[in-house]
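1. Predicted model follows, preceded by the sequence.
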Amino acid sequence: MLLRVILGQEDIRRITIDSMPETVIGLHLMLKNMLGLEGDLVVQFQDPEFSNELCNLSCMSELPKDKVTLKVYSKNLESHQTDSTLDTASLTTSSEESHPPSASRLRQLPQPFQIPTFSFDVELKLRHGNEAFHKDGTLLDVSKDTKSDILDKIAEAIYVHNPYPTREEYDLVSQALVEKHPCLREPGSVNGWYCWKFSLKFKMGNFRQKLRLAGCPELKINSRSPGTPGKGKLKRARKSEVNFLPDLPEGKTQGSLEDERTEMVTEMKKRKIDWQQIKEMMNSTFSLRRKQIVEDEPPVADVRARWPALFSERQIEAEFARLTSVDLKGSLFAGLDKYLLRFLEVYRARSGLVELNSLLSTLDNDSSNQRQRAVVLMGLPYYLKDVAKLYKKVQVTDAEEDWTKGMAVGILMAEQNDRVGFAVVLEEEIIFPSISDFPTAVALLMGLLFALNIDYPRGLKYTFEVIQKVLMDIGGGQCTALVHGLKNRLLRKKK
């Protein structure tokens, strides 16, 4: 079926789909996945019975059979900006020429979670059930069909935010369900929603399987052939990426995208590189690149050989925006400046940590904003008691082969007299040399970890979690206890 989707006066898309969803909610889910929309949608269609004037869509049977024009609004977004979102229909825009993208589209469930509206008959049963519960405490006897309808709708609502919810998120949703509909409480569990939680986990598994069989890339990647031994690492968005594994662009094939990749490699070998052409081809080949990186998990050196343009500073920033809809440097620096003074106060309160005291003492000679940012970032591993080092100091007179020895992830600080240069290191290889300051080096390192789908090293997991979830505000709704405690200290006003 052919869809003409109007998102704005200058953003009208042509999309081809195999078949339309059976329900309006299913259509909303499909549009959110394909167009990168968030929040509650309003979908209107051109009604042929009223001279193609727009009408709100309330039933799928109202739509024409072969092709239809839809106008889509997102209630939660003031405008839909194509430079901050990627979709399967168009990958030709870039965030490089725009304002920093919104950070509101995160891979986490909203708090509180909004229970969706169910079918008319189920809503009627729940209304009568809630009235009876408030009158004399009577619980609703839920039939198999009613329970299935409830779980189906909630699973769809969860999937829009996160295909792989955490245990805490299942608790959150189950609790929200019985709070909105107390007649569904379970008399045999302490909190009243224990069985709903496990039924919902089972339903989400079935829902993912249906989408996996339908060809959803992000779920299909975790399918296993019969007889596959062991249970490998689940390949899913682990850092709140909103475009973790997108579909191929409309009208493109894997072969045509591979041809573009080859053309890019040739372009990058030229003395005068056409960066505008590189930008366009990097946008276009984003889905192929993610497929290769996520599925094959190649070494950094192999990715660098196949995608040399990705290892330029401007493209790391662009790739980070494609993945997260967040500005790389802007979000980190804004977060640092927001918490800068509180971080320094918290550090000074840990007077027993020699490393922190040493870093803080450097502010006596240089108290500039840039130096304060660097001290905050350098001090994180010591404050959080991470066992690994975020940075390594070397002298330019040292043997170069020893500079990166043993460094899987980190920042190199090369000192010469009173000058210091910075470089980003991955897998004992310098990726970005000659960086002017430490905060910029940290930003580029974060961009590489996202772009190359590299897990945070175990010895620095709390440090990178603070950088991502507290400073950059990406996925900050779910933190470990240690990071949550630090965040509370930063937000607490000084007495």
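-> Noted; the coordinates are in hand.

2. Going by C-alpha atoms from here, please, whenever you check contacts or count neighbours.
-> Will do.

3. So what's the residue count around D47?
-> 19 (other C-alpha atoms under 10 Å).

4. hang on, I meant G379
-> Count around G379 with other C-alpha under 10 Å applied: 22.

5. Check it against this one:
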Amino acid sequence: MVLEVSECGNARPALQFFQINAEFKHITTMPLQSRFLSQLDLLSEGLLRVFAKRSGEQGKKLKDMMTDDIDAGRESLIKGLCIYLNENPDILVQEYMDMTEATALSAIEKTTVGIYITRETPGNDFSDVGIIIKGVVVLQDLDNVAVATALLFGLFYSLNMRYPSQLRYTFEVIPKVVMELDVTQLSRKAQSLKTKLLQ
């Protein structure tokens, strides 16, 4: 089974989850979503320790975003990984708050690749997490940012898509350090992070 981006946008969410997870398992022989979440949880203590050693503006950003809530904590770890690797987490995860649906759709259409979040605000009880590829929402109604990140990675992997250059280190660390898929030929940044996690 080979997934196409056009298929992702037309399928029902439950089918999309199944297709992405099944294709990833077919290619790698490992489950996608459960593996990503369990590995992220396993590495969380080490990542927090590494993040805590950062100083300056980057260190302050990393400290300010940490939380005890498990879903928000996973989201913070993913965003923290971007910050630690000197990449902008707002490119990966875009939050739309206090926007009309038309304004949000306009912003989504300008997005090449990423995860979007609409959060509940006073007077607006709607919230959603989804994935955008080439300005099109291909998945929506996801549980949280961590699940969306796993599925976005699975889409990249299954569709053999090129990772966005602004997030190249984040998308190097996810498969090679978090998922432990291919640990050869790490960049200096990824190798440095892996070494610090093992200390």
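-> That came through fine. What you see is a predicted model, and the numbers here were worked out from it, not measured in a lab.

6. What's G130 of the second structure aligned with over in the first structure?
-> When the first structure is aligned by TM-score structural alignment, G130 of the second structure is paired with A423.

7. Apart from its neighbours in sequence, what residue is nearest its match?
-> P433 (4.4 Å; C-alpha to C-alpha, 6 or more residues apart in numbering).

8. Quick check: the one you found is in a helix.
-> No. Under the criterion used here (DSSP: H, G, I helix; E, B strand; the rest coil), P433 of the first structure is strand, not part of a helix.

9. Please report the distance of it from V375 of the first structure.
-> Taking C-alpha to C-alpha, to the nearest Å as the measure, P433 of the first structure falls 21 Å from V375 of the first structure.

10. Neighbour count for these two, which is higher?
-> Comparing P433 of the first structure with V375 by other C-alpha under 10 Å, the one with more neighbours is V375, at 25 against 14.

11. Might you report the residue contacts of the equivalent of that one over in the second structure?
-> The pairwise alignment with the second structure assigns V375 of the first structure to S76, based on TM-score structural alignment. Each residue near S76 of the second structure by C-alpha atoms under 8 Å, 6 or more residues apart in numbering is listed here: M65, M66, T67.

12. and the gap between the equivalent of T397 of the first structure over in the second structure and M161 of the second structure?
-> Here T397 of the first structure is matched to M99 in the second structure, going by TM-score structural alignment. Distance, M99 of the second structure to M161 of the second structure, using C-alpha to C-alpha: 30 Å.

13. S192 of the second structure too?
-> 26 Å.

14. Translate the residue nearest to A423 of the first structure into the numbering of the second structure.
-> So, by TM-score structural alignment, P433 of the first structure is matched to Q140.

15. Spell out which residues sit in contact with its match, please.
-> With contact taken as C-alpha under 8 Å, 6+ apart, Q140 of the second structure is in contact with P13, D128, V129, G130, I131.

16. pretty sure the third one contacts T118?
-> Yes. Look at V129 of the second structure against T118 with C-alpha atoms under 8 Å: they come within range, at 6.6 Å.

17. hang on, the earlier thing: and for the match of T397 of the first structure, the neighbour number?
-> M99 of the second structure has 11 nearby residues by other C-alpha under 10 Å.

18. same question, R13 of the first structure
-> With other C-alpha under 10 Å as criterion, R13 of the first structure counts 16.

19. For the strand or helix carrying it, buried residues please.
-> Here R13 of the first structure sits within strand 11-16, counting by DSSP states H and E. The neighbour-count check on strand 11-16 of the first structure (16 or more other C-alpha atoms under 10 Å) flags R13, I15 as buried.
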